[in-house]
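Participant: Predicted model, plus sequence, below.
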Amino acid sequence: MTYSIAILGASGYTGAELIRLIAGHPHLAISALGANSKAGKTIAEVFPHLRHLELPALLQIDQIDFANIDLCFCALPHKTSQQVVAALPADLKIVDLSADFRLRDPDAYKKWYGNEHAAVDQQHEAVYGLTEFYREQIAPARLVAGTGCNAATGQFVLRPLVVAGIIDLDEIILDLKCAVSGAGRSLKENLLHAELSEGYHAYAVGGTHRHLGEFDQEFSALAGRPVQVQFTPHLIPANRGILATTYVKGDPDRIYETLCAAYADEPFIEVLPFGETPSTHHVRGSNYCHIGVSRDRLPGRAIITGALDNLTKGSSGQALQNANLMLGIEETEGLTMAPLFP
C-alpha cells in the first residue's frame, strides 16, 4: 500500500531531508509540498540536488487540498506551526518537527519560547516524538511532536541512566557541539561563512537554551522529582552533526552495562565498545546514533559521548520513523541507509 504525504515547510533543510528520505521509501508518495516563501517554484529551483525527482511544485499552504493526504509533515518554524496545525483537518495524521508541541505544559512553552501557546487543544493530544521511548503512544497518535535535535542527543545518552538511578542527578554536565544546519536556512549574519568558519563558540550560556525545557520535562518525569542538567551548546563550522559530551558521577562499568542493555534491540542506537568515542563523521546522513562510554581519571566518574546527524536522527529521520509507526509500516522502512563517509 502507498500512502499520500504532504510536507509543509518543504523549502527548509528539514523539508529537503524529508524529501530525500521519502524518495527511497517504498510505501510513501509525496503528493503536496507547501512553502509559502517559495510558492510557485519547482524543487529543482529550490534544491537542485533533488531535481531528478518527479515532485509537485511548491504551493502556498492554504492552496493544498488535504482531502486525500494520509499524513502531513510540518517542518515549519515555531509559532507558525501552532497556527497551521490548528487549522488542518481534525482527522489528519501530523508529525510536527517544530518546537510548538514538545512541551506538555503551555506555561513551560511560554517560559521558553516567549509567547502564549496558540493551539492548547492540539497540545493536549500531542505525543512526544522520541521514538525509542514513546513507541506505544506514537503508533495510535494523530499528532506527534518531534524533539529538538540537541534534546534528542542528550536524552539518548542519559535517559536509561536516569531510569536506572545509577548516576547523581544533581551532577550532570552536558556539553554539545552543534552543526550550523541546526539553525535553519534563514539568512543570519552570524552564520555567514566569514563569521562562522575557522572557529566555534558557546551560545545560550547559563541555562537559556530552549531545549532545556525538554530536558527538564523528560528527566524530571523519569526521576519523579525535579532534575536540571547543566547544558551548554557550541556552534561549530560543520554542516551536519551533533556531538554530546556528558560528564556524570557514577560507576563507568555499570553505566556501560545499562546503556548496552537498554539499546540491545534498538536498530538505530549503537553503543560502542567500552572506551571508544563516536564521531559525527560516522553517522553523517544517517538515522543512527552512536554512544561511547569512557572511564574518567577521577574515581566514580564517567564520560559519555553521543553523536547523531541533527537533520536525520535529530529531526527528519526521527519524523519518518514516527510516521512509519503511525501508518502501520515497519519502523525502519526508508531509514537503513549507511552513513556518508568521508
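Facilitator: On my side now, so go ahead. Keep in mind that what you see is a predicted model, and the values were worked out from it rather than measured.
Participant: C-alpha only now, for contacts and for neighbours.
Facilitator: OK.
Participant: show me where the stretch 51-200 of the chain has strands.
Facilitator: Ranges of strands within the stretch 51-200 of the chain are 58-59, 71-74, 93-96, 127-128, 143-145, 173-178, based on DSSP state E, counting those that start in this stretch.
Participant: could the ones you listed go into a markdown table alongside distance to residue 80 and mean neighbour count?
Facilitator: Shown next, in a markdown table, are these (distance: least, CA to CA, whole Å; neighbours: other CA atoms under 10 Å):
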| stretch | distance to residue 80 | mean neighbour count |
| --- | --- | --- |
| strand 58-59 | 16 | 24 |
| strand 71-74 | 10 | 25 |
| strand 93-96 | 11 | 27 |
| strand 127-128 | 19 | 23 |
| strand 143-145 | 14 | 27 |
| strand 173-178 | 24 | 22 |
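Participant: dropping in the other structure now:
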Amino acid sequence: MIHSVAILGASGYTGAELVRIIATHPSLRIAALSADRKAGMQMADVFPHLRHLDLPTLTTIDQIDFDEIELVFCALPHGLSQALVRDLPRSVKVVDLGADFRLRDPADYKKWYGLDHAAPELQPEAVYGLTEFYRDEIRGARLVAGTGCNAATVQFALRPLIEGALIDLDDIICDLKNGISGAGRSLKENMLFPERSTDVIGYSLGGKHRHLGEFDQEFSKIAGRKVEIMFTPNLVPINRGIHAACYVKGDPQAIHAALAARYADEPFIVVLPFGQAPGTGHVAGSNFCHIGVIGDRKPGRALVISTLDNLNKGSSGQAVQNANLMLGLPETEGLMLAPVFP
C-alpha cells in the first residue's frame, strides 16, 4: 500500500532532506509540497540537486486538499504548526519537525520560545518523537513532536545512564559542535561564508539554549527529580553533523556496558568498542547515531561522545522513522542508506 504524504515548508533544509529520503521510500508518495514564499515554483528551481525527481509544484498551504493526504510532515518555523495542526482534519496524521509540541507544559513552551501556545488543547495528545524511547506511544499517535537535533544527540548518550543511575546527576557537562545547517536556510548576516568558514563560536550560552527545555523535561522525568545539565553549543564550519561530548562521573566500563546493552537491538544506534570515538563524517547523510565511551585518566570519570546528522537522524530521518511506525510500516523502511563518506 502506498501512503500519500505532504511536506509543509519544503523549501528549507529539513524539507529538502525529507524529499531526498522519501524519493526512494517504497511506501510513501509525496502528494503535496508547500512553500508559501516560493509557491508556483518547481523544487528543481529551489533545490537543483532534486532535479531528477518528478515532484509536485510548490503551493501555499491553503491550496492543499488535505482530504487526499494521510500524513503531514510540518517542517515549518517555530510557532506556525500549532494553529495549522489544530485546523487539519482529524483523519490526518502529523509529524511536526519543529518545536511547537515538544514541551508538554505550555508554560514551558512560552518560557523557552517566548510565545503563547496557540493550540494547548492538542498538547496532551502529542507524543515526544525520540523514537527509540517512545516507540510504543508513537505507533498509536496522531501527532508526534520531533525532538530538537541537539536534544536527540545528547539524549541518546545519557538517557540509559540516568535510567540506570550510573552517573552523578549533579555534574553533567555537554559540549556540542554543530554544523551550520542547524541554523536553518534563511539569510542571516552572521551565517555568511566569510564569517563562519574559519570560525568556531558558542551561541545561546549560559543556560539560554532552547533545547535545555527538552533536557529538563526528559531527564527530570527519568530521574524522578530535577536534573539540570551544563550545556554549551558551538557552531563549527561544517555543513551538517553534531558532535556531543558529554563529561560525566561514573565507571566508564559500566557506562559502556549499559549503552551497549540498551542499544544492542536498535537498528540506527551504534555503540563503538570501548575507547573508540565517533566522528560526524561517519554518520553524514544517514539516520545513524554513533556513540563512543572513553575512560578518563582519573578513575570515576568518563567521556561519552554521540554523533549524528542534524538534518537526518536529528530531524528528517527521525520524522520518517516515526511516520513509518504511525503508518504501520517497518520502522527502517526507506532509511537504511549508508552514510556519505568522505
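Facilitator: That came through fine. Computed from a predicted structure; not experimentally measured.
Participant: Drop the TM-score for these two in here.
Facilitator: Once the chains are laid over each other, their TM-score by TM-score structural alignment, normalised by the length of the first structure reads 0.99; 342 aligned residues with a CA RMSD of 0.5 Å.
Participant: closest to residue 295 of the first structure out of the strands of the stretch 51-200 of the first structure?
Facilitator: strand 173-178 (15.4 Å; CA to CA).
Participant: Out of the strands of the stretch 51-200 of the first structure, flag the one nearest residue 300 of the first structure.
Facilitator: Nearest of the strands of the stretch 51-200 of the first structure (CA to CA): strand 173-178, 14.9 Å.
Participant: So which other helices or strands are in contact with the closest one?
Facilitator: helix 149-164, strand 230-235, strand 242-249 (3 or more CA pairs under 8 Å, 6 or more residues apart in numbering; DSSP states H and E).
Participant: Tell me which of the ones you listed sits nearest to residue 193 of the first structure.
Facilitator: Of those, nearest to residue 193 of the first structure by CA to CA is strand 230-235, at 12.8 Å.
Participant: what angle do that closest one and strand 173-178 make?
Facilitator: Using axes from the mean of the first three to the mean of the last three CA atoms, to 10 degrees, the direction of strand 230-235 of the first structure lies 20 degrees away from that of strand 173-178.
Participant: Report the mean deviation for strand 230-235 of the first structure after fitting onto the second structure.
Facilitator: Compared with the second structure after the fit, strand 230-235 of the first structure shows a mean deviation of 0.3 Å (mean CA distance after the TM-score superposition for the first structure).
Participant: just to revisit the earlier point, can you tell me which of the helices and strands packed on strand 173-178 of the first structure is most buried?
Facilitator: strand 242-249 (a mean of 24; mean count of other CA atoms under 10 Å).
Participant: Now the helix or strand that it is followed by on the second structure. Mean distance?
Facilitator: Next in sequence after strand 242-249 of the first structure, counting helices and strands by DSSP states H and E, comes helix 252-262. Taken over the aligned residues, the distance from helix 252-262 of the first structure to the second structure averages 0.3 Å (mean CA distance after the TM-score superposition for the first structure).
Participant: what's in contact with helix 252-262 of the first structure?
Facilitator: Applying CA atoms under 8 Å, 6 or more residues apart in numbering, the external contacts of helix 252-262 of the first structure come out as 160-161, 164, 166, 271, 274, 293-295, 300-302.
Participant: Quick one: name whatever helix or strand follows it.
Facilitator: Assigned by DSSP H and E, the successor of helix 252-262 of the first structure is strand 269-271.
Participant: what's the mean distance for that following strand versus the second structure?
Facilitator: Mean deviation for strand 269-271 of the first structure: 0.2 Å (mean CA distance after the TM-score superposition for the first structure).
Participant: and the angle from the next helix or strand after that strand to helix 149-164?
Facilitator: Once the chain leaves strand 269-271 of the first structure, the next helix or strand it forms, by DSSP H and E, is strand 289-295. Angle, strand 289-295 of the first structure to helix 149-164, by the same axes, to 10 degrees: 50 degrees.
Participant: what's the average distance of strand 289-295 of the first structure to the second structure?
Facilitator: Strand 289-295 of the first structure sits 0.3 Å off on average (mean CA distance after the TM-score superposition for the first structure).
Participant: Which stretch of the second structure lines up against that strand?
Facilitator: Using TM-score structural alignment, strand 289-295 of the first structure corresponds to residues 289-295 of the second structure.
Participant: Could you give me the buried positions within the matching stretch?
Facilitator: 289-295 (16 or more other CA atoms under 10 Å).
Participant: go on, stretch 185-192 of the second structure?
Facilitator: residue 191.
Participant: Start and end of that stretch, how far apart?
Facilitator: 11 Å (CA to CA, to the nearest Å).
Participant: so it corresponds to what in the first structure?
Facilitator: Going by TM-score structural alignment: stretch 185-192 of the second structure matches residues 185-192.
Participant: what about that stretch, distance to the chain center?
Facilitator: With CA atoms, centre = their mean, to the nearest Å as the basis, stretch 185-192 of the first structure stands 21 Å off its chain's centre.
Participant: ditto for stretch 3-10 of the first structure
Facilitator: 18 Å.
Participant: Pull the residues that contact that stretch.
Facilitator: Under CA under 8 Å, 6+ apart, the answer for stretch 3-10 of the first structure is 15-16, 18-19, 27-36, 58, 61, 68-76.
Participant: now do stretch 193-204 of the second structure
Facilitator: By CA under 8 Å, 6+ apart, stretch 193-204 of the second structure touches 190, 209, 232-237.
Participant: rerun at 6 Å
Facilitator: 233-237 (CA atoms under 6 Å, 6 or more residues apart in numbering).
Participant: which among those gets closest to residue 105 of the second structure?
Facilitator: residue 233 (24.3 Å).
Participant: How many neighbouring residues does the residue lying closest to residue 91 of the second structure once chain neighbours are set aside have?
Facilitator: Setting aside the residues directly before and after it, residue 91 of the second structure is nearest to residue 70 in space (CA to CA, 6 or more residues apart in numbering), at 7.2 Å. A count of nearby residues for residue 70 of the second structure, using other CA atoms under 10 Å, gives 17.
Participant: wait, residue 70 of the second structure sits on residue 94?
Facilitator: No - the pair residue 70 of the second structure / residue 94 is not scored as a contact, 8.8 Å apart, by CA atoms under 6 Å.
Participant: Checking my notes, residue 315 of the second structure in a helix, right?
Facilitator: Yes - assignment of residue 315 of the second structure by DSSP: H, G, I helix; E, B strand; the rest coil places it within a helix.
Participant: how close does it sit to residue 226 of the second structure?
Facilitator: 27 Å.
Participant: Can you pick out the residue with more neighbours from those two?
Facilitator: Ranked by neighbour count (other CA under 10 Å), residue 315 of the second structure and residue 226 place residue 315 first, with 29 against 15.
Participant: which residues does the more buried one contact?
Facilitator: Contacts of residue 315 of the second structure by CA under 6 Å, 6+ apart: none found.
Participant: again with residue 147 of the second structure
Facilitator: Shown in contact with residue 147 of the second structure (CA under 6 Å, 6+ apart): residue 129.
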